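Chemist: Model the structure of this input:
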Amino acid sequence: MTTTNIKHKPAGQFEETRFEKIHNIIFSDSKSGSLSVAEEIATLIKKKQSENKNCVLGLATGSSPIKVYEELVRMHKEEGLSFSNVITFNLDEYYPMNKNSVHSYYYFMHQHLFDHIDINPANIHIPSGTVPLEELHQYCIDYDLKIKEFGGLDFQLLGIGRTGHIGFNEPGSHYNSGTRSITLDHITRIDAAQSFLGIDNVPKKAITMGIGTVKKAKRIVLLAWGYNKASIIKKTIEGEITSEVPATYLQEHSNTTFILDDESSQELTRIKTPWLVGPCLWNNELESKAIIWLCDITNKSILKLTDEDYNNNGMSSLLVQEGSAYDLNIKMFNKLQHTITGWPGGKPNADESKRPERSTPNKKRVIIFSPHPDDDVISMGGTFDRLVEQGHEVHVAYQTSGSIAVSDYEALKYAEVIKELSPKDGEIDSLIHKITSKKGDIEDALEVRNLKAIIRRKESMGATRFLKVPDENIHFLNLPFYETGTIKKNPMGQIDIDIVSKLISKIKPHQIYAAGDLADPHGTHKVCLDIIFAALKELKHENYMDDCWVWLYRGAWHEWDIHQIEMAVPLSPDQVLKKRKAIFFHQSQKDGVMFQGNDTREFWVRAEERNNETARKYHKLGLADYAALEAFKRYHY
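Modeler: Next comes the predicted model:
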């Protein structure tokens, strides 16, 4: 397998991997990892062709393998890779599920792979979601027998769910299980809810290859991307084999590799706490990370750490490099203290060496990019308010309409209000009919989508007016990648980048705030951030960009780790309340919002508790006791 983009060493070869029980390779991002896997699959196909043999592939669905399939399609179209000798067996399918449904894995596989290559349709095998219930048991037996008839799987591609499932083998699955019907775990259904426009529309059952079926494959490659997978990846790679984490059964397979990106590898011992594994090359970031960790496990503040604490916890080499615990503690305490500022736009005439932001110019032009029309106040509402109060020229750019997050019930409420005001308006009657006659998770009519977008837009303006931002400083970008009318979004395109670049060029900001929260379960945050990064790359040579700093905030999903924080803005109790009121203007996103993941708390509650927790952590480390802190990390482009 091509590994030119590998950032860390493969597992199993060095002392640093001694906690790990499954070979894994960590790439800088999902794209480079996907290209490597596609290359391995292509090499296997061509090898089998040279031997005049079939190549039997087990294939996965979901977001993880999409880039692998894109690269295989590119190889077919541009390099002549043929799939004429390829036979495929898919892992799973929802049950019941019509193959023509946009939610079926039949639809997914044809959309992303089969419709674009020269595979013989007779060689495609995907579990059927329409098999009569009384025939299902025998159907599953036959599926396994058919794999066996073709000589078994040469290569099995897998993803992993947050429950540790592979395929749809949920916790409790037997290590020797075959293809069968299974009841889906609640977490699995929550994770699928975004695609089905609500958990009530997600099937409760599925057909899946069994653990035993998967383990018979000659080669297994599992893909895991993103911070959301970090915890389960650690359990799978370093934990004991257990049916509660079905993916741990892969520890028993002699030819398995996990392909990870930086985010999904973050909880592995050699990444999170490498000083516990072996000698470290200490740099500033690793040093900060280790000291914060040491405070946590010893339950001490920074200035109370001793030489003994460092020596007893694998950090003696840091003492050798830096001197005494006293020196290290003072250095770290000052570093954290200098991240705290009540002046996020910079304090005029202040010593810049002790503050995270520049003091000049006194009044800065600021763009707050918000992926959805509420991320600005949820994630940095207190900082937002402080910037306005301190006289900076604040602009807010809402990158998407957020229309898909408005429920039909909410849209109907507004439509009926309009009806009361215009009782004879036939267009309103038509709009109400389109909302009330909608069945399940079908796509909204254009008029309904427009209404939902207007609802989000006006809620946003209610919040920004409350924070005293002029209407002319509010920008609704409606980036085309998002505005598809469906849950499935397009990849970012040049037109998206151009829209963002045009706004930056017009305002010429001294500060940009952007959402760096890549744990967003429906991926919009990542695409929005990638678009901003692409725009910055195009504009970086412009003179005004020399004076533009970019700060990344995180949203309602998780916060920056303490050692990552470069600016922490304290909020008073009154500001916490003001931030809450700003969030409340987004009424359509309260009380059971559609895309809140497996966290049932409302977004304002999450935000407050997250900000309170950050403040608590700072105080526990020996710093001042604030009501709340909003955290930021600087991005260098």
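Chemist: hey, let's count contacts and neighbours off CA atoms from now on
Modeler: OK.
Chemist: if you skip the residues just before and after it, what's nearest to Cys280?
Modeler: Pro274 (6.8 Å; Cα to Cα, 6 or more residues apart in numbering).
Chemist: what do you get for Ser195?
Modeler: Spatial nearest neighbour of Ser195, excluding adjacent residues (Cα to Cα, 6+ apart): Ile487 at 5.8 Å.
Chemist: Neighbours of the one you found, how many?
Modeler: 17 (other Cα atoms under 10 Å).
Chemist: cool, and Ile233?
Modeler: Neighbours around Ile233, by other Cα under 10 Å: 27.
Chemist: Surely it touches Gln266?
Modeler: No. Look at Ile233 against Gln266 with Cα atoms under 8 Å: they stay out of range, at 9.2 Å.
Chemist: Is Lys434 in contact with Glu443, as I believe?
Modeler: No. Between Lys434 and Glu443 there is no contact under Cα under 8 Å: 10.9 Å.
Chemist: residue nearest the centroid of the chain?
Modeler: Nearest residue to the geometric centre of the chain (Cα atoms, centre = their mean): Ala519, 3.4 Å.
Chemist: Contact partners for that residue?
Modeler: Under the criterion of Cα atoms under 8 Å, 6 or more residues apart in numbering, the neighbours of Ala519 are 226-228, 557-558.
Chemist: quick one: which of these is nearest to Phe466?
Modeler: Nearest to Phe466 among the contacts of Ala519: Trp557, at 24.9 Å, using Cα to Cα.
Chemist: what's the burial count for the residue nearest to Tyr94 when sequence neighbours are not counted?
Modeler: Nearest residue to Tyr94, sequence neighbours excluded (Cα to Cα, 6+ apart): Ala206, at 4.1 Å. Using other Cα under 10 Å, Ala206 is surrounded by 22 other residues.
Chemist: next one: the one 5 residues further on
Modeler: Other residues near Ile211 come to 24 when the count uses other Cα under 10 Å.
Chemist: Just to check, it is in contact with Asn176?
Modeler: Yes. When contacts are counted by Cα under 8 Å, Ile211 is listed as touching Asn176 (5.9 Å).
Chemist: please give me the structure for this one as well, since I'd like to look at both together:
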Amino acid sequence: MNNDLTAFEKIPVSIFKGSEEASLFSAREIATLIKKRQAEGKHAVLGLATGSTPTRVYAELVKMHQKEGLSFKNVYTFNLDEYYPMQPDTLQSYVRFMNEHLFNHIDIPKNQVHIPDGTLPKDKVADFCREYEQKIDSLGGIDIQLLGIGRTGHIGFNEPGSTEKSFTRLVTLDQVTRIDAASDFFGEENVPRKAITMGVGSILKAKQVIMMAWGEGKAKVIKKAVEGPITDQIPSSFLQKHTNCLVVLDDAASSELVRIKTPWVLDSIEWDEVKIRKAVVWLCQTVQKSVLKLTNHDYMEHGMGDIITEYGSAYQVNIKVFNYLQHTITGWPGGKPNADDTYRPERAKPFPKRALIFSPHPDDDVISMGGTFIRLVDQGHEVHVGYQTSGNIAVFDDDAVRFADFVRDFNEQFGLSKGDGEKFYKQIVKSIREKGPGQNDSPEVLSIKGLIRRGEAKAGGRYVGIPDEQMHFLDMPFYETGAVKKKPLGEEDIKITMDLIEKIKPHQIYAAGDLSDPHGTHRVCLAAVMEAVKRLKDKDWMKDCWVWLYRGAWQEWDIDQIEMAVPLSPDELMRKRRAVFKHQSQKDSAMFPGSDKREFWMRAEDRNHATAQAYNALGLAEYEAMEAFVRYKF
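Modeler: I've put the predicted structure just below:
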């Protein structure tokens, strides 16, 4: 990497294509240290993190132990943090997390594992924290400290306001941190308000620090930590003071760094059509002009003079980019019949097409691409939906009780086995009442919740206009754990996906393209579709199938990435809203809303409005709303 391109980075950064490659790199760093110390007859001390970010690292270390004989007998570990209070066998306990992901699968002696104790009486915590620091020091300090980073910039549970001199202590969790943890605890109200954490000072004492981050959701805070000023409002920024720290990112998490987002302001680069589009869109947004109003001066003033040198004038570049953007817009997502499709994003033939929409949860089809879904149906295409998971854990207990009560009353009203209805209702109520905060539902309760989501999906599909037989409920096994934590993608998941594609033989596949979500449901569902497509690609009918990727409820494709933009009229946007409203269990308040308090339909509409406004600001036609897609070329 040209040093000029890293000029803004105050901590060394390594960027990998995906989280898998990045995790393998981090695991190898740890394995190399362990082997080196073994050869020297010495021990190694690791500082370990929890959360979704390091799980793949631990999986790789387990694989090295099982397949390559990597031993952990000379390793001492110290975990960063633990919720307080917290019993070690609770689902959300970091003791349980570490056992499930690492310790139960390797040969590390139990007495060499150290995790903050969430069961201590409060008056014993301070002494424990001092002893925790002393144990680390007595072993010679931490050799490699593994870190993730929170959206507030926290490392460990060192929230904004933590200083570089803070050490292991009891802390109060930031509201944003508690919201981010809500999905693990089945609701924000169940998230502990405190935690025991190693301090920023504890972390800075480590000989080597590796901080990892995956996905666009972490991109902005990574920019602040790596390129911004050192401040206690972004505790991870103190790592700029460490002499041996490395930030390990996937492409998506690096997207806000200057060398990735705007490398042309730092140094000369090799321009291609993709980079030119990205640069011109950025330039328009920076100088607040439409594409066709950009001048030679605008290009020269913003490090883009090389483009003018190559193309001769701003006008030539402007026209090129404007035409590209114009050609992405289509009111015919399935292709327009009897039309010249040279510059259209979709083929005119065949018409009508068979389209298969993969929806990770039972409502993603209408939330994320409901307008396009409606257009495809209205324009005469045969549209199928594959609902990949049941979505059962995202239903509130009250809804399950309400439906069990309906079964009881229905049986009584129509004289159908009244006793069984009453027994079933009491069983459901008892199961829910006896369930502790954050505990899994019983199989019966999960079944009810799954049926609620299925019924809502059918209502949404019927409203859009497809028959029941074109709705396919896949219930992929990776999801059906009854807990937030899922199983890895398995062969059965891929086979179920392949079978549906092979049954329909679609001309179009739509899938949730959340490529950068390394552990969420959308990411696993997309991996299943991609693997299925890969295995089927040599089939004759598959050679005429195009795959379009949409985004979930949280974000949208950047304008320069979009390859098909489907405009929606005010009436179509209202129809989309009504389709979303069919998912009543997710209306008003969703189980896992994330940090965004808006309802899903609001998020979707705001995003669709913003996409249309962005196109209009670039000088394109003004539409009410737009849905956006990127083509996946396999």
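Chemist: Need the TM-score between these chains.
Modeler: Put the two chains on top of each other and the TM-score (TM-score structural alignment, normalised by the length of the second structure) is 0.97; 626 aligned residues with a Cα RMSD of 1.1 Å.
Chemist: related to what we said a few turns ago, can you name the residues that contact whatever residue of the second structure lines up with the residue nearest to Tyr94 of the first structure?
Modeler: Aligned counterpart of Ala206 of the first structure in the second structure: Ala195 (TM-score structural alignment). Counting by Cα under 8 Å, 6+ apart, Ala195 of the second structure touches 81-85, 118, 157, 170-173.
Chemist: can you map out the helices along the stretch 451-600 of the first structure?
Modeler: Here the stretch 451-600 of the first structure has its helices, by DSSP state H, counting those that start in this stretch, at 494-507, 524-539, 573-584.
Chemist: now the second one: which residue numbers in the second structure?
Modeler: Under TM-score structural alignment, the match for helix 524-539 of the first structure in the second structure covers residues 521-536.
Chemist: what's next to that stretch, contact-wise?
Modeler: Identification of contacts with stretch 521-536 of the second structure by Cα under 8 Å, 6+ apart yields 360, 388, 479, 489, 493-495, 497-498, 511-518, 542, 634.
Chemist: can you check stretch 405-425 of the second structure too?
Modeler: In contact with stretch 405-425 of the second structure (Cα under 8 Å, 6+ apart) are residues 401, 404.
Chemist: Swap in 10 Å and give it another go.
Modeler: Residues from elsewhere that reach stretch 405-425 of the second structure, judged by Cα atoms under 10 Å, 6 or more residues apart in numbering: 399-404, 426-431, 444.
Chemist: Tell me which entries of the residues you listed lie within strands.
Modeler: The strands, defined by DSSP state E, take in nothing from these.
Chemist: Which single one of these is nearest to Ser138 of the second structure?
Modeler: Ser431 (48.8 Å).
Chemist: And that closest one? What does it align with in the first structure?
Modeler: Taking TM-score structural alignment, Ser431 of the second structure has Lys434 as its aligned residue in the first structure.
Chemist: correct me, but that match touches Ile442?
Modeler: No. If you go by Cα atoms under 10 Å, Lys434 of the first structure and Ile442 don't touch, sitting 11.4 Å apart.
Chemist: Looking at these two, which is more packed in?
Modeler: Lys434 (18 against 11).
Chemist: what sits against Ile292 of the first structure?
Modeler: Going by Cα under 10 Å, 6+ apart, Ile292 of the first structure touches 286, 300-302, 332, 561-563, 617, 621.
Chemist: typed the wrong thing, it's Thr611 of the second structure
Modeler: Contact partners of Thr611 of the second structure, counting by Cα under 10 Å, 6+ apart, are 556-559, 565, 567, 605, 617, 623-628.
Chemist: Tell me the one among these nearest to Thr6 of the second structure.
Modeler: Distances from Thr6 of the second structure to the contacts of Thr611 of the second structure, taken as Cα to Cα, are shortest for Asp558 (23.2 Å).
Chemist: gap between the aligned residue in the first structure for the closest one and Ala290 of the first structure?
Modeler: Under the alignment (TM-score structural alignment), Asp558 of the second structure maps onto Asp561 of the first structure. Separation of Asp561 of the first structure from Ala290 of the first structure (Cα to Cα, to the nearest Å): 12 Å.
Chemist: Comparing these two, which residue is more hemmed in?
Modeler: Each of Asp561 of the first structure and Ala290 has its neighbours counted (other Cα under 10 Å); Ala290 has more, 23 against 12.
Chemist: Just give the closest residue to Pro337 of the second structure, not the sequence neighbours.
Modeler: Ala348 (5.0 Å).
Chemist: Next, count neighbours for the counterpart of His43 of the second structure in the first structure.
Modeler: Under the alignment by TM-score structural alignment, His43 of the second structure pairs with Asn54 in the first structure. Number of residues near Asn54 of the first structure (other Cα under 10 Å) recorded here: 18.
Chemist: Quick check on the contacts of stretch 521-536 of the second structure: which are buried?
Modeler: Listed as buried from those are 360, 388, 479, 489, 493-494, 497-498, 511-518, 542; burial here means 16 or more other Cα atoms under 10 Å.
Chemist: Quick one: map Phe103 of the second structure onto the first structure.
Modeler: Match for Phe103 of the second structure (TM-score structural alignment): Phe114.
Chemist: wait, isn't its match in contact with Tyr69?
Modeler: Yes. In this structure, Phe114 of the first structure is within contact of Tyr69 by Cα under 10 Å, at 9.3 Å.
Chemist: returning to that earlier point: could you report the distance from the residue nearest to Pro337 of the second structure to Trp548 of the second structure?
Modeler: 16 Å.
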